[in-house]
Every structure is written in C-alpha cells, then in structure tokens.
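Novice: Okay, predicted coordinates and the sequence, questions at the end:
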Amino acid sequence: MARQLEEAFFAEDDPQLRAEILRLMGQLNMPPTATLVGRAKSDDDPSVRIQLCHLLAKSPPGSATEVLAELALNDTDQDVRQAAIKALGKLPDPHARQVLAKLLRNRDPAIQYLAVQSLKQITGKDFGLDFKQWEAYVNSNSSAEDGQPALAEKTSPRY
C-alpha cells in the first residue's frame, strides 16, 4: 500500500491530491521514503510541504529532524515554516531543541512564539517568553541528553 501511495504521489499533477496522499500516509502511519521526502520538501505548492511536516512529525527523529529544520529555517512560505516548527516540537531529539532555540532569535514574533510552544512540548519546561532562559536551558541540557545530569542537577558530595 505504501508503495502504491508513493507511486500515486509521483504521478499526480494536482498539488492538492499530492498533499492528500501525504495526509493519508500520516493517518496510516506509513513512513515516507527518502525519495518521497526529497520531492515533497521541494514541491512548488506550500500545502504539500505543510502535509510533509505533519507526516514527518510522526516519523522517528533523525532524518525527519533534518528536513523539518531545513523547512523551519529556510522555507519561503510562512505557513510551511510554522508547520515545521510545530512538527519539531513533537520530535524528542536534541537537534530539534537546538533548532528551536535558534528560532528564538528570529525577528518574527509568530516564529518566536511557536518555537517557545514547541520547546515547552518537547521539554515539559515553561520559561514563558524568556528567550535567554530557554537558550541557556537548551544549551545546558545538550550534555544531559547523553545521560549526564545537568550541572544544576548534580548534587554535591558534602550534602
């Protein structure tokens, strides 16, 4: 079935139908192939790229994070960027956190807000709109992802 949907995606001229195929793949929990992702992320129609973001949000971290990061940072369509930022908030990946922290420096308040919301979702923390505190948290916890406690969480042997 996944192969048939992928073939239909490549053969389809209508961007709305291509987007619908990606949506269906997401509903059926079908992981996309690298070829499909490559084609969808460069599709001329933003609705296809948005559906790709939704599909990748259900995928394992790794290559999904890379594609979403590229779309969040570089896509020319604001709605695609926002969909990618929301999708990054669903991937438990240290690289996703780094990308979201980078987006806090964006000049667009909507992008900043969505980056904070996604960071809240990933981390379970809430520093409000304090961007400096978010960045410090993300940077200090990059080593904690390796199983090492963050400096603030380490206990002193004297106590």
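Specialist: Nice, I can see it. Owing to the predicted nature of the structure, the values given are computational and were not obtained by experimental measurement.

Novice: make it CA atoms for all contacts and neighbour counts henceforth
Specialist: Will do.

Novice: residues contacting the closest residue to Pro60 other than its chain neighbours?
Specialist: Closest residue to Pro60 apart from its sequence neighbours, by Cα to Cα, 6 or more residues apart in numbering: Leu91 at 7.5 Å. Leu91 is in contact with Ala57, Pro60, Pro61, Thr65, Ile122, counting by Cα atoms under 8 Å, 6 or more residues apart in numbering.

Novice: How many residues are close by Leu22?
Specialist: Leu22 has 28 neighbouring residues, counting by other Cα atoms under 10 Å.

Novice: is it true that it touches Gln51?
Specialist: Yes: contact criterion Cα atoms under 8 Å: Leu22 and Gln51 qualify, at 5.9 Å.

Novice: what kind of secondary structure is the residue nearest to Pro60 in?
Specialist: coil (DSSP: H, G, I helix; E, B strand; the rest coil).

Novice: how close does the residue nearest to the spatial centre of the chain sit to Lys58?
Specialist: Closest to where the C-alpha atoms of the chain average out (Cα atoms, centre = their mean) is Leu88, at 2.1 Å. Taking Cα to Cα, to the nearest Å as the measure, Leu88 falls 10 Å from Lys58.

Novice: then this one, side by side with the first:
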Amino acid sequence: MHRLTPLAILATCALLAGCHDGPLFALKTINPVYRSQWAEDEKLGPTDAQRLEELQRLVASMPSLSDADQEYWLKHIEAILENDKNPEMRTHAIRALAGCRNSRVIDLCETQMTDESIKVRMAVCDVLGTRDESRSTQLLATTIGSESNEDVQMAAIAAVGKHRSPEAAQALKASLRSRNPAVRVACVESLGQCTGKDLGDDPQVWVAYLDGKEVDEQKKSFTRQMQDLF
C-alpha cells in the first residue's frame, strides 16, 4: 500500500478543489518543467484517467477563456503534443484547440498532421475545419491528396467542406475522380456545403462546374426543401 506523502496530498487537493492554479492543475504535470517536482512521487501523480478528464474540461471551457488564459493553456497543450506517448491525450489536446483563438493553433495542427495516431490526425482535420484561414484550407487540401488512411482522408474532405471559398471547392476536385466511390460521394457532399449549390450526385457534373463550365443547378424536390428548412 502506497503511503501518501505531503506532496501527493497537496496534488490531490489541487485536483479536487482547483487550488490557486485552477481546476486544470493536473495538466501542469505533463510539462517536463513540472514533472521534475514529482520525481519521488511518480506513481502517486495524476493518472491517465484524471488527466483525460482535465483535458475534456479544457475542451469544453477553452472558448470562454480570455486570450491570456488561452495562451497559458496553449503552452501546456504544446507540451502534451510533444511529450505525451498516449494518443488519447494528444487527441483531446488537439480538440481543445478548436476553441482557441490564437493564430499558433494552425502551426500546432500542421505539426500533428504527421502524428502516428489516426485519431490524432482526424482530430486535426476537425480543428482545421473550424478555421477559415487560407492556410487551413491548404493544409486540408494537402491531406486529402497525400493521406494514405481513408478515415483521415474522409475527415479532411468533410472539414474542407466547411470552408466556403473557391479554394476549398478546388481542393476537392481531384478526389472527384477517385476510384473509391465513398470518397467521391463525400466530395460531392462537401462541395454542396462549401459552394451552397445543388448540382446532383454526378461527380463529372461537379468537375465541369469547377472547370468553369455552365452547369444547371438541380431543382429541389418538395421533400428536399422541407429538409433544408429544418
């Protein structure tokens, strides 16, 4: 049975009450600077479950934090992405970036585009989908064209569809000719979202549209009109 040292007791109090560092104190222990303070109590430090819970709280609270607080936690997220071997931690750290207004978010996303974890790369796509900068569109376009994992590629296709720009539409053009029917369908759906047009389900019609040719927009059925209302 482990004996609780004063340091461990203080850590437990901080986790439960928030202490003066706030309710996300456990995240500090991921940072190598803080990890040195736990050398003698490594096994009594925050568990993965506790750290994951803290990250989930951060995901929910990040949008409402001040710019200064976001900058503070961004440093800890960066440390997690660089040092944490647990892909679940890195995935939630990435998801916390979706609510962060700092311009460095895209830098971190670009770095994690090559993460070994499929879940992390999918989370990166989701975050980039919330950013309307042209660089975000470019990163998603690169992922669509180079990603070998279908799930990540599909996540990138869905994400770029949220960018209402000509660049986003062009990013999907090459994949309209994919041999994979699921990829073609996903591209058509995303094109409808990012262009606001309904040109039907034929990928070749969309290719013609992206090439600047005249294409008739389909007349929506009464059922489709009702679906759009809700």
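Specialist: Cool, got the structure. All values reported here derive from a predicted model rather than from experimental measurement.

Novice: how about the residue nearest to the centre of the first structure, what's its partner in the second structure?
Specialist: Residue pairing (TM-score structural alignment): Leu88 of the first structure is matched to Val160 of the second structure.

Novice: I'd say that match and Ala168 touch.
Specialist: Yes: taking contacts as Cα under 8 Å, Val160 of the second structure lies within contact range of Ala168: 5.8 Å.

Novice: Spit out the residues that contact the two alike.
Specialist: Thr137, Ala141, Cys194.

Novice: could you dump these to JSON lines with distance to Val105 of the second structure?
Specialist: Listed next are these as JSON lines, based on distance: Cα to Cα, whole Å:
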{"residue": "Thr137", "distance to Val105 of the second structure": "14"}
{"residue": "Ala141", "distance to Val105 of the second structure": "18"}
{"residue": "Cys194", "distance to Val105 of the second structure": "22"}
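
Novice: Quick one: list the elements packing against the longest helix belonging to the second structure.
Specialist: Longest helix of the second structure, by residue count under DSSP state H: helix 67-83. Using 3 or more Cα pairs under 8 Å, 6 or more residues apart in numbering; DSSP states H and E as the contact criterion, the elements in contact with helix 67-83 of the second structure are helix 87-96.

Novice: ok, and for the helix or strand following the helix it packs on, which residues are buried?
Specialist: As assigned by DSSP states H and E, the chain's next helix or strand after helix 87-96 of the second structure is helix 104-112. For helix 104-112 of the second structure, burial by neighbour count (16 or more other Cα atoms under 10 Å) applies to Val105, Ile106, Leu108, Cys109, Glu110, Gln112.

Novice: Thr12 of the second structure and Met89 of the second structure, how far apart?
Specialist: Taking Cα to Cα, one finds Thr12 of the second structure at 20 Å from Met89 of the second structure.

Novice: Looking at these two, which has the bigger crowd around it?
Specialist: More crowded of Thr12 of the second structure and Met89, by other Cα under 10 Å: Met89, with 22 against 18.

Novice: so where in the second structure does the lengthiest helix in the first structure end up aligned?
Specialist: Ordering each helix of the first structure by length in residues (DSSP H) puts helix 109-123 first. Mapped onto the second structure using TM-score structural alignment, helix 109-123 of the first structure covers residues 181-195.
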